[in-house]
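Peer 1: missing the sequence, but the structure's below:
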């Protein structure tokens, strides 16, 4: 007669089976990220290498992106963010910096044309994927460098810019910002409205991340092509944080045919992390006012504060919750990935610390019942669909002109 297995042995066998199943799911997730085009709507490599040069065509010590890690994570179409800080708004320096950052993307490709290629169209991305190259399309974060000139807008299009985030942390000559209490334009400026129309005509995606709610609705109303949120998460998880999108905005974006690309930053996806950030900012304010924001005293205060009150990192599941919410609200066709790697500092969630980590998110979604087709849409097909429609609208516009 066989003796029953002990409880300890039974639990051990059960645990081993679960671990094996988890390994199988992760292996499948890794395969999916390699098989499909993976578009990330927003990665801040150009500003990172401008601040301190590092060769991202090779493995790097710091940062969130380099070629080996991108290959490991299946990333093959990261939008390089041409980010211009708001303090440079209304200055010639903002335009000069934008061109310099575009130069840096071209330099990455020049160093390793066997690894990277500039992409200015959906066709480029698809062809370069077949060739085994990582495409580097570009989007401009903050429209300040346009300087109120449609000719300058066209010049940036000619240099490869394929979306523009209309504003950043302050309202500019194009749009009010979600971070700026001064709502000078009550949405878009007169030039901003004209610029949206011209972006449609050129074939540039309109990016509504960072803008005020009023500017969002005006952009959606004016644009004859779908718009995107290149790196935004959802306000239902972070009440009062206008930088994220509320449910009505997501519905309007979907009706427009657009896509919201989820930002990975812990303070974007989790209210606990958001509260920590708010409390820390308030606590450090007197030190900044006395010594300066970048002073040794302010940095020392932050180090001590973090030691006493560790930052509450979100996890992969919380990012997946945001994706779930969009899918339940408007469908799988209107959500994508906009990690903000190299742009959100050390606030990235556990399990999503760099560009090698996308399979962890895919595995979580597979465990939640997402199909392989769903994953393919999320990874890149949704954004490519929008981009293709933007190209079609521009082609139609130019055809009508002639």
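Peer 2: Ah, there it is. This one's a predicted model, so the numbers in the text were calculated from it and none came from an experiment.
Peer 1: From here on, just use CA atoms for contacts and neighbour counts.
Peer 2: Will do.
Peer 1: What ranges does the stretch 51-200 of the chain have for its strands?
Peer 2: Listed in chain order, the strands of the stretch 51-200 of the chain (DSSP state E, counting those that start in this stretch) span 77-83, 116-118, 134-136, 138-141, 161-165.
Peer 1: A further structure is provided below for comparison with the first:
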């Protein structure tokens, strides 16, 4: 589950193995109307965070064709109407402060370029909102890129420029540990008490070059410091709301959402069940504690550890969240700061087998549209959520950079 831990091939195996849980007799079912399908097909859909590059690094598949595993491939993206998924250039925190982090980032960008090279009639790199719109008119899926974890910058602004030139258009400042830029919401050490001195200077440099600041994963103090320093709106590329997951700092609380609204930014809702409902988070904690107890009893070499999660799920079924609960997050952002400040950041291919019932892969976006219609969102507001809000922020960031 890469949203909290490094992604592994195991996550994809688990997704196939345990998908039966999501089709239990008492599970809700979702059917999109013709109108919802039409809106999904006729609207640019931007997803702020999809982990295809790291997925294909761990276990190579050709996503230009139908694949058996994972959450994304070309046929499913076409079916769902997804035409601008941000490819996450994810660098694990274990590589922080090493040249390997920079190398891996470039290799993952290479993999996105390779996808395009294999199928230029299906995919194209997108480096601007105008390119996303042009590709949409051509019937081509845009692949903009965002870097998850600023570690590859290595304190060197020449690296920032190099990554911009290669197409990086947002940077998630940290991941699961503090790095040379920022504290992480997962790291209790609070090394910098927010941003590092370099991190504070990096905010202005990113503004000036035209890279969006992504505050997903950072600590609360780092978030507020970014808001204070930035001259452009910021994004949370794949975060949800702490109101529904008390104590989970990786999500944003109401005060932070209000500050984000004042800044003009956008929170892009993460679909992973542990981001959406407190029950899934508690299940994950229970799994961790049970694993620790087994290690304490039988040691790190216990053969029971090999299939531990599989066996645990048999005894304690995973409490999948639902599309309706994802919609609750969207509703709450709208109630706090308005429809102009919410978008979609699914974390497909990054949260393993934890996706909500009704939103199991990228073919599911018509279900999301139907849910919004059922909650009386207008078509114009739905289009803002699907892409308009993020494209607005991206354009504002571009415009600021062009003027500085």
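Peer 2: That came through fine. Keep in mind the model is a prediction, meaning the values are calculated, not measured.
Peer 1: What does the superposition give as a TM-score?
Peer 2: Here the TM-score for the pair of chains, by TM-score structural alignment, normalised by the length of the first structure, is 0.91; 376 aligned residues with a CA RMSD of 1.6 Å.
Peer 1: so which of the strands of the stretch 51-200 of the first structure comes closest to residue 353 of the first structure?
Peer 2: strand 77-83 (15.8 Å; CA to CA).
Peer 1: The closest one - contacts with which helices or strands?
Peer 2: Counting by 3 or more CA pairs under 8 Å, 6 or more residues apart in numbering; DSSP states H and E, the packing neighbours recorded for strand 77-83 of the first structure are strand 39-43, helix 45-51, helix 92-111, strand 134-136, strand 138-141.
Peer 1: Quick one: neighbours of the counterpart of residue 171 of the second structure in the first structure, just the number.
Peer 2: Using TM-score structural alignment, the partner of residue 171 of the second structure in the first structure is residue 164. Residue 164 of the first structure is flanked by 30 other residues according to other CA atoms under 10 Å.
Peer 1: Nearest the geometric middle of the first structure, what residue?
Peer 2: By CA atoms, centre = their mean, the mean C-alpha position of the first structure lies nearest to residue 338, the distance being 2.4 Å.
Peer 1: Can you tell me what that one aligns to in the second structure?
Peer 2: Residue 338 of the first structure maps onto residue 345 in the second structure, by TM-score structural alignment.
Peer 1: dump the residue contacts of its match.
Peer 2: Listed by CA atoms under 8 Å, 6 or more residues apart in numbering, the contact set of residue 345 of the second structure reads 47, 48, 49, 50, 237, 238, 239, 268, 269, 270, 271.
Peer 1: Same question for residue 341 of the first structure.
Peer 2: Neighbour list for residue 341 of the first structure: 42, 43, 44, 64, 65, 264, 354, 355 [criterion: CA under 8 Å, 6+ apart].
Peer 1: now with 6 Å?
Peer 2: Counting by CA atoms under 6 Å, 6 or more residues apart in numbering, residue 341 of the first structure makes contact with 43, 64.
Peer 1: same deal with residue 173 of the second structure?
Peer 2: 149, 150.
Peer 1: follow-up on the earlier one: pipe the helices and strands packed on strand 77-83 of the first structure into CSV and attach mean neighbour count and distance to residue 83 of the first structure per row.
Peer 2: As requested, those are exported to CSV (neighbours: other CA atoms under 10 Å; distance: least, CA to CA, whole Å):
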stretch, mean neighbour count, distance to residue 83 of the first structure
strand 39-43, 28, 10
helix 45-51, 19, 6
helix 92-111, 18, 7
strand 134-136, 27, 15
strand 138-141, 28, 5
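Peer 1: With distance to residue 243 of the first structure added, can I get these in TSV?
Peer 2: Formatted as TSV, these follow (distance: least, CA to CA, whole Å):
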stretch	distance to residue 243 of the first structure
strand 39-43	15
helix 45-51	21
helix 92-111	22
strand 134-136	26
strand 138-141	14
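Peer 1: which stretches of the stretch 151-300 of the second structure form helices?
Peer 2: Taking DSSP state H, counting those that start in this stretch as the criterion, the stretch 151-300 of the second structure carries its helices at 157-166, 197-209, 220-229, 254-263, 273-276, 278-298.
Peer 1: check the fit of the first one onto the first structure and give the mean distance.
Peer 2: Per the superposition on the first structure, helix 157-166 of the second structure and its aligned residues are separated by 0.7 Å on average (mean CA distance after the TM-score superposition for the first structure).
Peer 1: Check which residues of that helix are buried.
Peer 2: Within helix 157-166 of the second structure, the residues that qualify as buried by neighbour count (16 or more other CA atoms under 10 Å) are 160, 161, 163, 164.
Peer 1: again with the second one
Peer 2: Taking 16+ other CA under 10 Å as the neighbour-count basis, helix 197-209 of the second structure is seen to contain the buried residues 199, 200, 202, 203, 204, 205, 206, 207, 208, 209.
Peer 1: got it, and the last one?
Peer 2: Residues of helix 278-298 of the second structure classed as buried by neighbour count (16+ other CA under 10 Å): 278, 279, 280, 281, 283, 287, 291, 294.
Peer 1: so how far does that helix sit from its counterpart in the first structure?
Peer 2: Comparison of helix 278-298 of the second structure with the first structure after fitting gives an average deviation of 2.4 Å (mean CA distance after the TM-score superposition for the first structure).
Peer 1: Counting by contacts, list what that helix packs against.
Peer 2: Applying 3 or more CA pairs under 6 Å, 6 or more residues apart in numbering; DSSP states H and E, one finds that helix 278-298 of the second structure makes contact with helix 273-276.
Peer 1: hmm, try it at 10 Å
Peer 2: Contact here means 3 or more CA pairs under 10 Å, 6 or more residues apart in numbering; DSSP states H and E; on that basis helix 278-298 of the second structure packs against helix 273-276, helix 308-315.
Peer 1: Now tell me what touches the last one from outside.
Peer 2: Yep, that's helix 308-315 of the second structure we're talking about. Contact with helix 308-315 of the second structure is made by 14, 17-18, 21, 283, 286-288, 290-291, 294, 304-305, 316-319, as judged by CA atoms under 10 Å, 6 or more residues apart in numbering.
Peer 1: Likewise for the first one?
Peer 2: Judged by CA under 10 Å, 6+ apart, the contacts made with helix 273-276 of the second structure from elsewhere in the structure are 3-4, 238-245, 248, 250-251, 269-270, 279-284, 318-323, 325-329, 351, 353-357.
Peer 1: Give the equivalent position in the first structure for residue 181 of the second structure.
Peer 2: Checking TM-score structural alignment: residue 181 of the second structure goes with residue 174.
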